[in-house]
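Novice: What follows is a predicted protein model with its sequence.
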Amino acid sequence: MKILLIEDEEELSAIVTRGLRKCGYAVDAAYDGEEALDYYNVNEYDVIVLDLNLPRMDGLEVLKNIRQTDKKTKILILSARSAVDDRVQGLDAGANDYLTKPFDFLELEARIRVLSRIAYIQQGNELSCGGLNLNMAAKAVSFQETKLPLTKKEYAILEYMMLHKGQIVGTEQLLNHVWDSDAELFPDTLKYHIHTLKKKLCDAGSHQELIRNVRGMGYKIEEAGE
């Protein structure tokens, strides 16, 4: 899952970015409103974490600019503006959630996790497919009773695919949601991670091909017969 963090306090931005990456998220960091829109206009994000007190363009203006054409991207305001009127204004302008500073990182990550699964709320934190189970809160994966020792990138790929179960997910789509925008990737990076995922599933006892290559289009995860 890919996050755009818009925060002008560089030390705080670095701390939050480091924490989110440790949780397995891909993160792009912008330090002012105009830079944030530059990132937004060339990338696709699952969640945007937005400060309001930004140089060059206020956070509310950034929010309104995005919401003119984009009603779907999840936006969480993270701001020192704690008055009720500020929170109401932010939510009315189109934010999905509002967290005031100072904050606990665990709460921030939990709120991001909730926002990321809103479209799948009927499933809660648990996603499943053909004996494969993924817990988004614990970031744990198992097949039947066997835990899968996945790397952070393998987990991120699998989580995104399971959130789009039954759909073809393109290579560029996966790369965009799992890696930072400035990450230097080898041509076969994604193929390698998909291969290791399939091998770990096989080693855990999966006798069906849950993850399929769709020639010329990308990858698909589904149960046999779907």
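Specialist: Yes, it's here. Residues are numbered from 1 along each chain as shown.

Novice: from here on, contacts and neighbour counts on C-alpha atoms
Specialist: Fine.

Novice: Show me what secondary structure element comes after the top helix by length along the chain.
Specialist: Ranked by number of residues, the top helix in the chain under DSSP state H is helix 189-203. Downstream of helix 189-203, the next assigned helix or strand under DSSP states H and E is strand 211-214.

Novice: now for that next one, which elements pack on it?
Specialist: Counting contacts by 3 or more CA pairs under 8 Å, 6 or more residues apart in numbering; DSSP states H and E, strand 211-214 packs against strand 218-221.

Novice: okay, pairing it with this:
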Amino acid sequence: MRILVIEDDEEMAETVAVGLRRARMAVDVALDGSSGLERAMINDYDVIVLDRDLPGLHGDDVCAELVAAGRGSRVLMLTAAATSDDLVDGLNLGADDYLPKPFDFPVLMARIGALARRAHPAVPPVLRHGDIELNVAQRRARRGGRTLDLAPKEFGVLELLLAANGRAVSAEELLERVWDESADPFTKTVKVTISRLRAKLGDPPVVETVAKSGYRI
């Protein structure tokens, strides 16, 4: 899952990003509305966590631009104002959910998970292929009853391959969906992660390399 956090409070933005990364999500951070909107227009995010009260380009304007552009990302708006009018205004702008500050991190996680499920309703909470079982909600992976100790990127790659249901997924798509914007597209990052994932999955091999197409399970 790939998340964009647009929050001008650098400490809060970093705290949220660290927590989401610990939950095996790929996270990009923007500290103002303009750079956040630019990232959101270029990259495909499952959920955008958007502070409403941004300096410069206001969060309302960012949300309106995203809706007008038809971006498929779900928007979770954060604000220090928690009146009913504020809630209605945010939702009327096109935000998918609204969370007053301060908030408990588990609540934020639950809201993001709910929005991601709405963005991708076809993906079940537990993905299976043969004796492989991936519990997306609990972030746990097993094969043949054996728990797999997967790094966050390995988990993300496995999730994407299983969700593709036999379709070959290109290295470019894996890099876009699993890594954040700091990933170098000219490195062997994906190939190395695939190699480690194969080793942890063990035999018989299930991750297949498809010439000129990518990888599939």
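Specialist: Now that the structure is in, tell me what you want to look at. Predicted model, so just to flag it, every value in this text is computed and none were measured.

Novice: TM between them?
Specialist: The TM-score (TM-score structural alignment, normalised by the length of structure 2) is 0.91; 217 aligned residues with a CA RMSD of 2.0 Å.

Novice: neighbours around residue 28 of structure 1, how many?
Specialist: 21 (other CA atoms under 10 Å).

Novice: again with residue 47 of structure 2
Specialist: Number of residues near residue 47 of structure 2 (other CA under 10 Å) recorded here: 26.

Novice: Could you do residue 53 of structure 2 as well?
Specialist: For residue 53 of structure 2, using other CA under 10 Å, the count is 19.

Novice: ok, average deviation of the helix or strand harbouring residue 154 of structure 1 from structure 2?
Specialist: Here residue 154 of structure 1 is covered by helix 152-163, with elements defined by DSSP H and E. Superposed on structure 2, helix 152-163 of structure 1 shows a mean distance of 1.7 Å to its aligned residues (mean CA distance after the TM-score superposition for structure 1).

Novice: Helix, strand, or coil at the residue in structure 1 that residue 40 of structure 2 lines up against?
Specialist: Counting by TM-score structural alignment, residue 40 of structure 2 lines up with residue 40 in structure 1. Following DSSP: H, G, I helix; E, B strand; the rest coil, residue 40 of structure 1 is assigned to helix.

Novice: wait, is residue 3 of structure 2 part of a helix?
Specialist: No: the assignment for residue 3 of structure 2 (three-state DSSP) gives strand, which keeps it out of a helix.

Novice: list the buried ones in the longest helix of structure 1?
Specialist: Neighbour counts over helix 189-203 of structure 1 (16 or more other CA atoms under 10 Å) mark 190, 193-194, 197-198, 200-201 as buried.

Novice: Please apply the same query to stretch 89-100 of structure 2.
Specialist: Within stretch 89-100 of structure 2, the residues scored as buried using 16+ other CA under 10 Å are 90-91, 93-99.

Novice: just the strands in structure 2 please.
Specialist: Here structure 2 has its strands, by DSSP state E, at 2-6, 26-30, 47-51, 74-79, 97-100, 126-129, 132-135, 140-143, 146-148, 208-210, 214-216.

Novice: Reformat the ones you listed into a markdown table and put distance to residue 120 of structure 2 next to each item.
Specialist: Output for the strands of structure 2, formatted as a markdown table (distance: least, CA to CA, whole Å):
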| stretch | distance to residue 120 of structure 2 |
| --- | --- |
| strand 2-6 | 12 |
| strand 26-30 | 16 |
| strand 47-51 | 11 |
| strand 74-79 | 10 |
| strand 97-100 | 16 |
| strand 126-129 | 14 |
| strand 132-135 | 16 |
| strand 140-143 | 19 |
| strand 146-148 | 25 |
| strand 208-210 | 25 |
| strand 214-216 | 20 |
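
Novice: picking that back up, what's the local residue count around the match of residue 40 of structure 2?
Specialist: Residue 40 of structure 1 has 16 neighbours, counted by other CA under 10 Å.

Novice: got the contact list for it?
Specialist: residue 4 (CA atoms under 8 Å, 6 or more residues apart in numbering).

Novice: swap in residue 197 of structure 2?
Specialist: Taking CA under 8 Å, 6+ apart, we find residue 197 of structure 2 in contact with 150, 154, 158.

Novice: Settle this for me: residue 213 of structure 1 is touching residue 198, isn't it.
Specialist: No: counting by CA atoms under 8 Å, residue 213 of structure 1 sits too far from residue 198 to count as a contact (10.9 Å).

Novice: give me the number of residues near the nearest residue to residue 31 of structure 1 once chain neighbours are set aside?
Specialist: Spatial nearest neighbour of residue 31 of structure 1, chain neighbours left out: residue 8 (4.2 Å); criterion: CA to CA, 6 or more residues apart in numbering. Here the number of neighbours of residue 8 of structure 1 (other CA under 10 Å) works out to 19.

Novice: quick one: what's aligned to residue 8 of structure 1 in structure 2?
Specialist: For residue 8 of structure 1, the residue aligned by TM-score structural alignment is residue 8.

Novice: the longest helix in structure 2 is where?
Specialist: Longest helix of structure 2, by residue count under DSSP H: helix 105-119.
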